[in-house]
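Asker: Attaching a predicted model along with its sequence, questions to come.
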Amino acid sequence: MPQSSQSGIFYALTAFTLWAIAPVYFKFMSFIPTTEILAHRVIWSCLIVLILILAMRKADKLKQVFTSKKTLLAMLLSTVLIGINWGTFIWAIGSNQLLSASLGYYINPLISILLGMIFFKEKLDPVRKAAVVLCFAAVAFEVIKFGSLPWVALVLAITFGFYGLVRKKVAIDSFTGMAVETLLMLPVALVYMFTVHTSTSNMLENPSLTNWLLFAAGPITMIPLMCFAAAANRVSLVTLGFFQYIGPSGMFILAVFLYDEPLSPEKLTTFALIWSALALLIFDSIRQLRNAKRKRSVEGITKTETI
């Protein structure tokens, strides 16, 4: 395996593992209001990403976004989507709904498939159609058994799915995009910090440990993103796709075995349906990779014979 691919796999494992254990931090910080944690996440992420932008000399790319009305409007939409996603995720953890958050990120790849079919006219093969049907069956089962939609899971899956769609349309690199999004959210975060008063909103009165923990919201957001960007430059998106299930799997394990969230037979059935859908997607991806590899081998033999 090429060295770049090895390092890419390392970065991917690091990124998705950090995303998997991030709920531990947000759970520990649940004594602070969700909106306040979100505000700190925006402020410190913005500071870190701007330093990185300057260090990597990408300030020109940042200026280009703010001088293009069309691009800026698209980034405003992505900002709203990621803001809702972050806020819902933090709230879910603090409200003992980490299982629902896990379910949302399991559903996300299936939402992305639907969006690709709707907006990019991508055709679904029978395997992917079956996976989508299983996803709908899981949601329908939740409604029938519990009498309501699994709204936390659906909000997380849909906002992140549309966020990916918008970012794909705009085609801006991760750091520039995050810089724009946090800059757009920054005024709201600062207004919140100066107008809403809680027991921890005044950092001058907080214990130093609390302030350091609040600042940690920035690195906890940015470090996995940096690793993901490094991985994306070294391995294929298909390979990255296999790693994306580490995050929700880690959340599921934390919810059940560390935080003792109840896993009823009905809830387990929902997860079983989603896991079955994801198993079909993984099988289909492996099949496509093998077919592509076989095709390249045949083409290579043909070229050799021609020479």
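Answerer: It's in.
Asker: contacts, neighbours, all on C-alpha from now
Answerer: Noted.
Asker: List the contacts of the nearest residue to residue 231 once chain neighbours are set aside.
Answerer: Leaving aside its sequence neighbours, residue 231 sits nearest to residue 8 (CA to CA, 6 or more residues apart in numbering; 4.3 Å). By CA atoms under 8 Å, 6 or more residues apart in numbering, the contact set of residue 8 is 230-235.
Asker: Most neighbours among the residues you listed, please name it.
Answerer: Scoring the contacts of residue 8 on neighbours with other CA atoms under 10 Å, the highest-scoring entry is residue 231 at 26 neighbours.
Asker: what residues are up against that residue?
Answerer: 7-12, 240.
Asker: Tabulate the residues you listed (CSV), appending distance to residue 75 and secondary structure.
Answerer: Below are the contacts of residue 231 laid out as CSV (distance: CA to CA, whole Å; DSSP: H, G, I helix; E, B strand; the rest coil):
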residue, distance to residue 75, secondary structure
7, 31, helix
8, 28, helix
9, 29, helix
10, 30, helix
11, 26, helix
12, 25, helix
240, 24, helix
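Asker: helix or strand for the residue most central in space within the chain, which one?
Answerer: Closest to where the C-alpha atoms of the chain average out (CA atoms, centre = their mean) is residue 160, at 6.3 Å. Using DSSP states H and E, residue 160 sits in helix 151-170.
Asker: Next: residue 121.
Answerer: Using DSSP H and E, residue 121 maps to neither a helix nor a strand.
Asker: From residue 136, how far out is residue 44?
Answerer: Distance of residue 44 to residue 136, computed by CA to CA, to the nearest Å: 38 Å.
Asker: likewise residue 184?
Answerer: From residue 184 over to residue 136 (counting by CA to CA), the distance is 35 Å.
Asker: before we move on, the earlier item: neighbour count winner among residue 44 and residue 136?
Answerer: Taking neighbours as other CA under 10 Å, residue 44 and residue 136 compare with residue 44 leading, 22 against 15.
Asker: ok, now which ones touch the more buried one?
Answerer: Listed by CA under 8 Å, 6+ apart, the contact partners of residue 44 are 215-219.
Asker: List just the nearest of those residues to residue 155.
Answerer: Distances from residue 155 to these, taken as CA to CA, are shortest for residue 217 (21.7 Å).
Asker: The structure to be compared is supplied as follows:
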Amino acid sequence: MTAATIDRRGLWAAAGSFVIWGLMPLYWHLLKNVPSLQIVMHRIVWSALLVVIGLCLTQGLQWLRTAMARPRVPWMLALSGLLIAFNWGLYIWAVNAGHVVETSLGYFINPLLNVLLGVLLLRERLTVAQWVSVAIAAAGVLWLTFNYGSFPWIALSLAASFGFYGFIRKLAVVDSIPGLAIESLYLFLPAVAALVWLESHGSGGFVGSWSWQTDALLVFGGVLTALPLIGFSYAVRRIPYSVVGFMQYLAPTLQLLIGVLVFGEIFDRDRAIGFVFIWIGLAIFAIDGVWRSRKLAPIVATES
């Protein structure tokens, strides 16, 4: 597939997904008066209802039977569901606690962590350029660790949880949307039970205490959870993965800009140095990926 034949709808779907993820800090900041754990539980409930109802209307229950009949898929999706719930919770708490810059660092680190997981757990091989990129990015992480002012545990936890989430979803033989639906179903009843308990004990605010605008934001948060994931799954089937890889960095770049320019978080010289190392590593990795994909394209075209 050449640049001229890239599906434009796939490009727009990918761009839209990454822009939504990148602008998420602005949305969750609107809910800063709601406890982070309750935001996560509402996010689980409303996204589950949206995705499951959508699948049932289009496919009945066949998607559930097909996925759950596959070996290892049920317990793998249960584990991936816990990982993504942890990731969501930490991310929302960090945004509303004033750590947007550090969350962006986590999602800059994540692609390179995925590479290491592939090497260590899937026995994938890296080129010399890829090893150099990983080493430079690791130097940036170490620099930030010792010069950030505090250990960047938020960034590393976000990168690790989403990295292992992606690793499990790579191994689980199930499509993206049914996989998201089943993960959500595992979390749905505990989330509903917790919300009902909080409401009945006066700790919740969805029924009566919060404004209708806050309630609406919580419900629409489910849409914002599912929509970019659906758009991403649509895009990766229609455009080269190297293009997706380039566009992936749109989200943490937007998060970083929001943290510094909108929320006024600190971005001093020491943090800039660490980020520059990571950006250089990402650039080397991305350029190497594009070069290799273009080199292989004529060979694939000839063989086909």
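Answerer: Great, that's in hand. Just so it is clear, the structure is predicted and the values come from calculations on it, not from any experiment.
Asker: Per the alignment, name the residue of structure 1 opposite residue 187 of structure 2.
Answerer: Matched to structure 1 by TM-score structural alignment, residue 187 of structure 2 sits across from residue 185.
Asker: What strand or helix carries residue 42 of structure 1?
Answerer: Using DSSP H and E, residue 42 of structure 1 sits in helix 34-55.
Asker: Give me the helices and strands touching the helix or strand just after that helix, please.
Answerer: As assigned by DSSP H and E, the chain's next helix or strand after helix 34-55 of structure 1 is helix 59-67. Packing partners of helix 59-67 of structure 1 (3 or more CA pairs under 8 Å, 6 or more residues apart in numbering; DSSP states H and E): helix 69-94, helix 174-195.
Asker: For the first one, what is the distance to the chain centroid?
Answerer: On the basis of CA atoms, centre = their mean, to the nearest Å, helix 69-94 of structure 1 sits 11 Å off its chain's mean C-alpha point.
Asker: tell me the angle that helix makes with helix 151-170.
Answerer: For helix 69-94 of structure 1 against helix 151-170, the angle by axes from the mean of the first three to the mean of the last three CA atoms, to 10 degrees is 160 degrees.
Asker: how about helix 69-94 of structure 1: buried residues?
Answerer: With burial defined by 16 or more other CA atoms under 10 Å, the residues of helix 69-94 of structure 1 counted as buried are 71-72, 75-79, 81-94.
Asker: Tell me the counterpart of residue 86 of structure 1 in structure 2.
Answerer: Superposed on structure 2 with TM-score structural alignment, residue 86 of structure 1 falls opposite residue 88.
Asker: which residues touch its match?
Answerer: residue 40.
Asker: And it, how close does it get to residue 206 of structure 2?
Answerer: 20 Å.
Asker: what do you get for residue 268 of structure 2?
Answerer: Note on residue 268 of structure 2: its distance to residue 206 of structure 2, by CA to CA, is 40 Å.
Asker: who's more crowded, those two?
Answerer: residue 206 (20 against 9).
Asker: ok, longest helix in structure 1?
Answerer: helix 265-306 (DSSP state H).
Asker: Which neighbouring elements make contact with that helix?
Answerer: Against helix 265-306 of structure 1 (3+ CA pairs under 8 Å, 6+ apart) you get helix 98-119, helix 126-146.
Asker: which of these sits most buried?
Answerer: Comparing those by mean neighbour count (mean count of other CA atoms under 10 Å), helix 98-119 comes out on top with a mean of 22.
Asker: What range does it cover in structure 2?
Answerer: Against structure 2, the aligned range for helix 98-119 of structure 1 is residues 100-121 (TM-score structural alignment).
Asker: now that stretch, how far from the centre of its chain.
Answerer: Centroid displacement of stretch 100-121 of structure 2 relative to its chain, using CA atoms, centre = their mean, is 11 Å.
Asker: so what corresponds to residue 206 of structure 1 in structure 2?
Answerer: With TM-score structural alignment as the criterion, residue 206 of structure 1 pairs with residue 210.
Asker: and what of residue 21 of structure 1?
Answerer: Aligned against structure 2 by TM-score structural alignment, residue 21 of structure 1 finds its counterpart in residue 23.
Asker: what inclination does the strand or helix carrying that match have with respect to helix 73-96?
Answerer: Element membership for residue 23 of structure 2 (DSSP H and E) is helix 8-29. Interaxial angle, helix 8-29 of structure 2 versus helix 73-96 (the same axes, to 10 degrees): 60 degrees.
Asker: before we move on, back to that, let's see if you can find the most crowded of the contacts of residue 44 of structure 1.
Answerer: With neighbours set by other CA under 10 Å, the maximum within these is found at residue 217, which has 23 neighbours.
Asker: Surely that residue is in contact with residue 36?
Answerer: No: using CA atoms under 8 Å, residue 217 of structure 1 and residue 36 do not qualify as a contacting pair, with a distance of 11.0 Å.
Asker: check contacts around residue 157 of structure 1.
Answerer: By CA under 8 Å, 6+ apart, the contact set of residue 157 of structure 1 is 104-108, 111.
Asker: Recalculate using a threshold of 10 Å.
Answerer: Each residue near residue 157 of structure 1 by CA atoms under 10 Å, 6 or more residues apart in numbering is listed here: 85, 101-112, 151, 163.
Asker: same thing with residue 113 of structure 1?
Answerer: With contact taken as CA under 10 Å, 6+ apart, residue 113 of structure 1 is in contact with 120, 122-124, 128-129, 131-132, 161.
Asker: That one and residue 119 of structure 1: what is the separation?
Answerer: Residue 113 of structure 1 is 10 Å from residue 119 of structure 1, by CA to CA.
Asker: what does residue 80 of structure 1 give?
Answerer: Look at residue 80 of structure 1 and residue 119 of structure 1: by CA to CA, they are 20 Å apart.
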